[in-house]
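Undergrad: Provided below are the primary sequence and the corresponding predicted coordinates.
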Amino acid sequence: MKISSRTEYGLRAMVALARMAGHERPVPLRAIAEAEAIPEPFLDQIMAKLRRANLVTSVRGVNGGYHLSRPAEEISVGELVRVLEGSLAPIACVDDADPDSASCDLYAGCHARSVWVRVTKAIARALDQLSLADVMHDDVPLQV
């Protein structure tokens, strides 16, 4: 499974937003873009999508910007990824939201499909258990 730049930048932007202000004051888009080295026009598109999903709210005007719509502890990484990526399913036949997922002739009896169901559930569980606050305070070494 490959995560898009939109999701990578979206998570970084949300963590930066939580660190900079959380709920208290709006953070200008430019400040987030500069802090995270994200192209501002692309970040604008991401934030619009997050705003429509009620993960952030925006304030217009000279002192405007963005802030989280709820505390960082209440926003899961899974929710964020679903908003920006869509389904977490690595292949179409395990995507419950895809009406064509059952179009494969082997759908009902495919033994390989069970592998992808397990992978999808494991990914969802792992991402849903992480909040933005967890990511902000994560002390895991960044070596892979």
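TA: Nice, I can see it.

Undergrad: please make it C-alpha for all contacts and neighbour counts, starting now.
TA: Fine.

Undergrad: what packs against the top helix by length along the chain?
TA: When the chain is parsed with DSSP state H, its longest helix is helix 111-129. Counting contacts by 3 or more C-alpha pairs under 8 Å, 6 or more residues apart in numbering; DSSP states H and E, helix 111-129 packs against helix 77-85.

Undergrad: count the residues that sit near A31.
TA: By other C-alpha atoms under 10 Å, the residues close to A31 number 15.

Undergrad: tell me the SS of it?
TA: helix (DSSP: H, G, I helix; E, B strand; the rest coil).

Undergrad: can I take it that D138 is in a strand?
TA: No - read with three-state DSSP, D138 is coil and lies in no strand.

Undergrad: so V117 versus E73, what's the distance?
TA: 28 Å (C-alpha to C-alpha, to the nearest Å).

Undergrad: adding another structure so you can compare the two:
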Amino acid sequence: MRLTTKGRFAVTAMIDLALREHSGPVALAAISQRQQISLSYLEQLFGKLRRNELVESTRGPGGGYSLGRKAEEITVSDIIVAVDEAIDATGCGGEENCMGDETGRCMTHDLWASLNARMLDYLNSITLKSLVDDQLARGVAVEEAAIKRAISSQPVLKPIKITAPNSVFALGNVFNK
């Protein structure tokens, strides 16, 4: 199995999101800054995570992403597979044509297929919630950001003080003084 940055970054970003989602939707720009992951790369990953219903997006001011399911229902395997990361150690991608022709499987195919099954079992056994709990147990600080979401139903009335001339004639008077 080759786990690329795509899978690692997706899992990291999902942990960051799960740590902070109790305050409302989390902006990708904030995750990008905290985790040092390119914003455009995160946008690509979260598009795939959203299509696989692992996250939900909220548009507009105060918008961002939140989990699409409970953290205890999302596994590391779900995240990795959602971003198109193959969990496969065989040379043939599970097609059983390792030799590239009709001769079939290579001598080590069963070994790698068995490793695939164990990796998948392991990654299916780790939930996002357990990863979040591990981070909290390690003392990771989760800052409480001020939430600026609601717009008051009552307008704020402030007196308006006009300091500019309101006509061409008033403007001329300013220069004549």
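TA: Yes, it's here. A quick note: this is a predicted structure, and the numbers were derived from the prediction, not measured.

Undergrad: quick one: which of V117 and E73 of the first structure has more around it?
TA: Comparing V117 of the first structure with E73 by other C-alpha under 10 Å, the one with more neighbours is V117, at 17 against 13.

Undergrad: my read: that one touches V94, true?
TA: Yes - if you go by C-alpha atoms under 8 Å, V117 of the first structure and V94 touch, sitting 5.9 Å apart.

Undergrad: spit out the residues that contact those two alike.
TA: By C-alpha atoms under 8 Å, 6 or more residues apart in numbering, V117 of the first structure and V94 have no common neighbours.

Undergrad: so stretch 121-134 of the first structure corresponds to what in the second structure?
TA: Mapped onto the second structure using TM-score structural alignment, stretch 121-134 of the first structure spans residues 117-130.

Undergrad: got the buried residues for the matching stretch?
TA: Using 16 or more other C-alpha atoms under 10 Å as the test for burial, stretch 117-130 of the second structure gives M119, L123, I126, T127, L128, K129.

Undergrad: next, count neighbours for R34 of the second structure.
TA: So R34 of the second structure, with other C-alpha under 10 Å, has 11 neighbours.

Undergrad: tell me the contacts of the closest residue to V76 of the second structure other than its chain neighbours?
TA: Using C-alpha to C-alpha, 6 or more residues apart in numbering and skipping the chain neighbours, the partner closest in space to V76 of the second structure is L123 (5.4 Å). Contacts for L123 of the second structure were tallied using C-alpha under 8 Å, 6+ apart; they are T75, V76, S77.

Undergrad: center of the second structure - which residue?
TA: A13 (4.5 Å; C-alpha atoms, centre = their mean).

Undergrad: please tell me how far P71 of the first structure sits from S131 of the first structure.
TA: In terms of C-alpha to C-alpha, P71 of the first structure sits 10 Å off from S131 of the first structure.

Undergrad: that should have said T120 of the first structure, apologies.
TA: Taken as C-alpha to C-alpha, the span from T120 of the first structure to S131 of the first structure is 19 Å.

Undergrad: neighbours around the closest residue to H109 of the second structure other than its chain neighbours, how many?
TA: Leaving aside its chain neighbours, H109 of the second structure sits nearest to T90 (6.2 Å; criterion: C-alpha to C-alpha, 6+ apart). Neighbour count of T90 of the second structure, defined by other C-alpha under 10 Å: 22.

Undergrad: got it, and R50 of the second structure?
TA: Neighbour tally, R50 of the second structure, other C-alpha under 10 Å: 18.

Undergrad: who's in contact with it?
TA: Per C-alpha under 8 Å, 6+ apart, neighbours of R50 of the second structure: E56, S57, G68.

Undergrad: what does T103 of the second structure give?
TA: T103 of the second structure neighbours (C-alpha under 8 Å, 6+ apart): N97.

Undergrad: and it, that one's in a strand?
TA: No - T103 of the second structure is assigned coil when assessed by three-state DSSP, not a strand.

Undergrad: which element is the residue nearest to E21 of the second structure when sequence neighbours are not counted on?
TA: Excluding the flanking residues, the one nearest E21 of the second structure by C-alpha to C-alpha, 6+ apart is S66, at 5.9 Å. Using DSSP states H and E, the element containing S66 of the second structure is strand 64-67.

Undergrad: how far apart are that strand and its match in the first structure?
TA: On superposition with the first structure, the mean distance recorded for strand 64-67 of the second structure (mean C-alpha distance after the TM-score superposition for the first structure) is 0.3 Å.

Undergrad: which elements pack onto that strand?
TA: So strand 64-67 of the second structure, by 3+ C-alpha pairs under 8 Å, 6+ apart, packs with helix 5-20, strand 55-58.
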